[in-house]
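Asker: Could you look at this predicted model? Sequence included:
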Amino acid sequence: MSDASPVVSLPFPGVIGDEADCRIPAPPSVKLFAPTRLVRVLHVINGEHFSGAERVQDLLAGYLPECGYEVAFACVKPGRFPEARKFRNAALYPVPMRSRLDFSCGRKLASLIRDEQFSIIHAHTPRSLMVADQAARLAKVPLVYHVHSPAGRDSTRWFRNMANAWLERHAAHRASRLIAVSPSVRRYMIEQGFLASHVICVPNGVPTIEVRPRNSTPKTWTLGMSALFRPRKGIEVLLEALKLVRQGGNDVRLRAIGPFETPAYEAEVRALVARLGIGEAITWTGFVTNIASELAQIDALVLPSLFGEGLPMVVLEAMAAGVPVLASDVEGVPEAIVDREDGLLVQPGDAASLAAAIDELTSGLVDYPTLSRNAHARHADRFSAEAMASNVAAVYDQVLGR
């Protein structure tokens, strides 16, 4: 099956790096607009957490109206999202699924689409896709599916990965378009058998963040890791690297930002911290909503993911704030970070390699102020929230034949 570039006119460049499958030229200038009557789009989401994908969903609710589309949410697994979201003007409908086989949820969504006159249904996870597909067929509206990460590599639980990948392949083939957040995710979906012309790359984007000047190398270093902490995020690798760095006399501290996926996993990680004897060097914040404030308190962001990354929002947020990133060279990460230009890339799962990169950065062997400036400039050029919303709107326009 051909991997040729889809013929779509997106108003902002959808390119990351040199990936031809996402290179979509932009016209000289683009104006966002807000017509008198907005086209209504129902985003079907899980809603259990408020992490990277959920921040994308929230930002689209805030920025799509300027592109002619009004967003509302249907939460099939209501949890943290309803209260944590920033853009509260978007209507939110709790439509909980009792199980993965709760087909009554799809019928409820179809009624909601008809009653509220939604023109498109937009799903964001395999679970939400299953019922959104049913609702789209019943209500006779087009379906768009947003692929945030490879479903077959989303967790360390192989059966769950297989089930989600099967659900995705089964339902997404009926979607009018698939939106992939990075070239690597687009390639993954094409490898799963989806038409290249139907899989459109729209890179994630984040708003501009007020930048704290980073014109000199810090004297004392605080690293940050921001995540929904779960096994594939690789915090164990960072903890082992931190132990190695501190054993070498480098008084580096860690600020761990975000909640754990489960209490059981939190207990495992806390036990590892105790065994390594590094508890006094770590601050745990728990769940936070003000990411910009957290980024202002760290000198570099570390993302030691083992696998399963689409285009991590936390990496883009760090770049927007001019915070250099040390990250694993997995999937969508190198499509945001250029090694030794705006961050450092290391092999996943290698604590010694990560420790060496931390020592290299903190010892001044890498030009910290230049990394900071380059990261901020790359965000502004490639990964703005306005560009993301405008490109999603262009996909909607194509689906509706506008």
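Answerer: It's in.
Asker: okay, CA-based contacts and neighbour counts for the rest of this
Answerer: OK.
Asker: where exactly do the helices run in the stretch 1-150 of the chain?
Answerer: Per DSSP state H, counting those that start in this stretch, the stretch 1-150 of the chain carries helices over the ranges 52-63, 81-84, 104-116, 126-139.
Asker: Reformat these into TSV and put mean neighbour count and distance to Val346 next to each item.
Answerer: Supplementary listing: those in TSV, determined by neighbours: other Cα atoms under 10 Å; distance: least, Cα to Cα, whole Å:
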stretch	mean neighbour count	distance to Val346
helix 52-63	22	22
helix 81-84	18	32
helix 104-116	18	43
helix 126-139	24	30
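Asker: Redo those helices as JSON lines? Include distance to Ser155.
Answerer: Formatted as JSON lines, the helices of the stretch 1-150 of the chain follow (distance: least, Cα to Cα, whole Å):
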{"stretch": "helix 52-63", "distance to Ser155": "15"}
{"stretch": "helix 81-84", "distance to Ser155": "21"}
{"stretch": "helix 104-116", "distance to Ser155": "25"}
{"stretch": "helix 126-139", "distance to Ser155": "13"}
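Asker: Below is structure B, check it against A:
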Amino acid sequence: MRIAFVHRRGGDDEAVLGQAAALGRAGHDVHLVAADADDLRRTPGYATARRTVTVTTGHGGDPVAALRALRPDVVHVHHVSADPGRSWVADWTGPLVATLHDHHPPCASAGLHRDGRYGGSRGARLPLAWASRGGTADDPLLRRADRLIVLSETSRARYTRAGVAPERLALVPHFVPDGTRGAMRPEPVWVYAGRLAQEQGITELLRRWPAGQRLDVFGGGPRERECRAAAPDSVTFRGVVEHAGLVRRLGRYQGLVLPGRFDDGLPLVYSEALAAGLPVLAFDGSPTARTVRAEGTGTVASWDASLPAALRAASLVFPTLRAHCRARYEETYGETQWVTGTERLYAAVVRAGAREFA
């Protein structure tokens, strides 16, 4: 199958490149049409993806000319800008799916919130707020796509409440590469990996962290100084490290702590932890907590309860969950499962579409 990924540089560059490469390894003819392909060349994973993916630059945010030249069986849209960057989809008559990387229906904040990254001034938000003022009904991509891929049940529920027909939404979580190096003997140390920002709940976690428990913190962000001031001496700040190196280390820990309190999607580090057989301690009120409960991959703590007690309880049960976590990764978050689910979705869209190319 000939597949065209349409993508502009965003918070999920490495995931998009990884997905394109996975489809290439599965025998598909994959083309990445990127508005800023030169920038993508600096993204980790580009060199690997380039072995199986053809990269084309689509100038001006409108990839239709490039797509007409490629004549793909299906177009898969990832990150595109607000109008006019989305308006081109009305001119494309072939089968089209889109991954909703943002966890919210169109709004000013959603466009600036990807993978835990927040930014932008009020002035920067105004164009996006204007472009998305009509909500899902007026969003060209949401209106045009044959199927919309969501990454979590939370995202599916939110888009359904916003007016997207449930039958148009397909749950296909991101896969993560298997970066493990076999079984590891865990040490009595907890780990947090993520942005040091308010929405991650990390500052509040560190204020409550018991002095007798070791915790390694990976990442940086605007609350780093506040986090360091709040943390006891048993917390070690490891800074920002190379991603693959962090993934290889995860299996050495006794548990991943994810204190995020905002109602966003499932972070990739959750899947990476499962790949390493690492159970997760999540906190009430987040999609991660709901997923941990549903998948049996750790424990969920309440912010109102004793954190030392929650850590003690988790440390007793987590050793018994490591094999289950690894199995869950293989069943749900591995490359083979993602490729199979995506191929099935593409085939359904192509069969149902039967549109002529413009």
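Answerer: Done, it's in. None of the values given here were measured: they were computed from a predicted structure.
Asker: coming back round to it: just so I know, which of the helices of the stretch 1-150 of the first structure lies nearest Ala267 of the first structure?
Answerer: Judged by Cα to Cα, the one of these that comes nearest to Ala267 of the first structure is helix 52-63, at 23.2 Å.
Asker: what's next to that closest one, contact-wise?
Answerer: Residues from elsewhere that reach helix 52-63 of the first structure (Cα atoms under 8 Å, 6 or more residues apart in numbering): 43, 47, 70-72, 81, 85-87, 90, 124, 148, 204-206, 312-314, 385-386, 388-389.
Asker: What subset of those is buried?
Answerer: Listed as buried from the contacts of helix 52-63 of the first structure are 43, 47, 70-72, 81, 85, 124, 148, 204-206, 312-314, 385-386, 388-389; burial here means 16 or more other Cα atoms under 10 Å.
Asker: taking the contacts of helix 52-63 of the first structure one by one, which sit in strands?
Answerer: Secondary structure defined by DSSP state E assigns His43, Glu70, Val71, Ala72 of those to strands.
Asker: Out of those residues, flag the one nearest to His198 of the first structure.
Answerer: Looking across those and measuring by Cα to Cα, the closest to His198 of the first structure is His43, at 19.1 Å.
Asker: isn't that closest one right up against Phe73?
Answerer: Yes. The pair His43 of the first structure / Phe73 is scored as a contact, 4.8 Å apart, by Cα atoms under 8 Å.
Asker: From the chain's centroid, how far away is stretch 133-147 of the first structure?
Answerer: With Cα atoms, centre = their mean, to the nearest Å as the basis, stretch 133-147 of the first structure stands 22 Å off its chain's centre.
Asker: meant to ask about stretch 153-166 of the second structure
Answerer: The answer for stretch 153-166 of the second structure is 17 Å, by Cα atoms, centre = their mean.
Asker: Stretch 134-151 of the second structure now?
Answerer: 18 Å.
Asker: same question, stretch 44-64 of the second structure
Answerer: In terms of Cα atoms, centre = their mean, the centre of stretch 44-64 of the second structure is found 19 Å from the chain centre.
Asker: Report the separation between the two terminal residues of it.
Answerer: 27 Å (Cα to Cα, to the nearest Å).
Asker: neighbouring contacts of it?
Answerer: The contact list for stretch 44-64 of the second structure, computed with Cα under 8 Å, 6+ apart, reads 6, 14, 17-18, 20-21, 24-25, 29-37, 40-41, 66, 80-81, 84-85, 88, 91-92.
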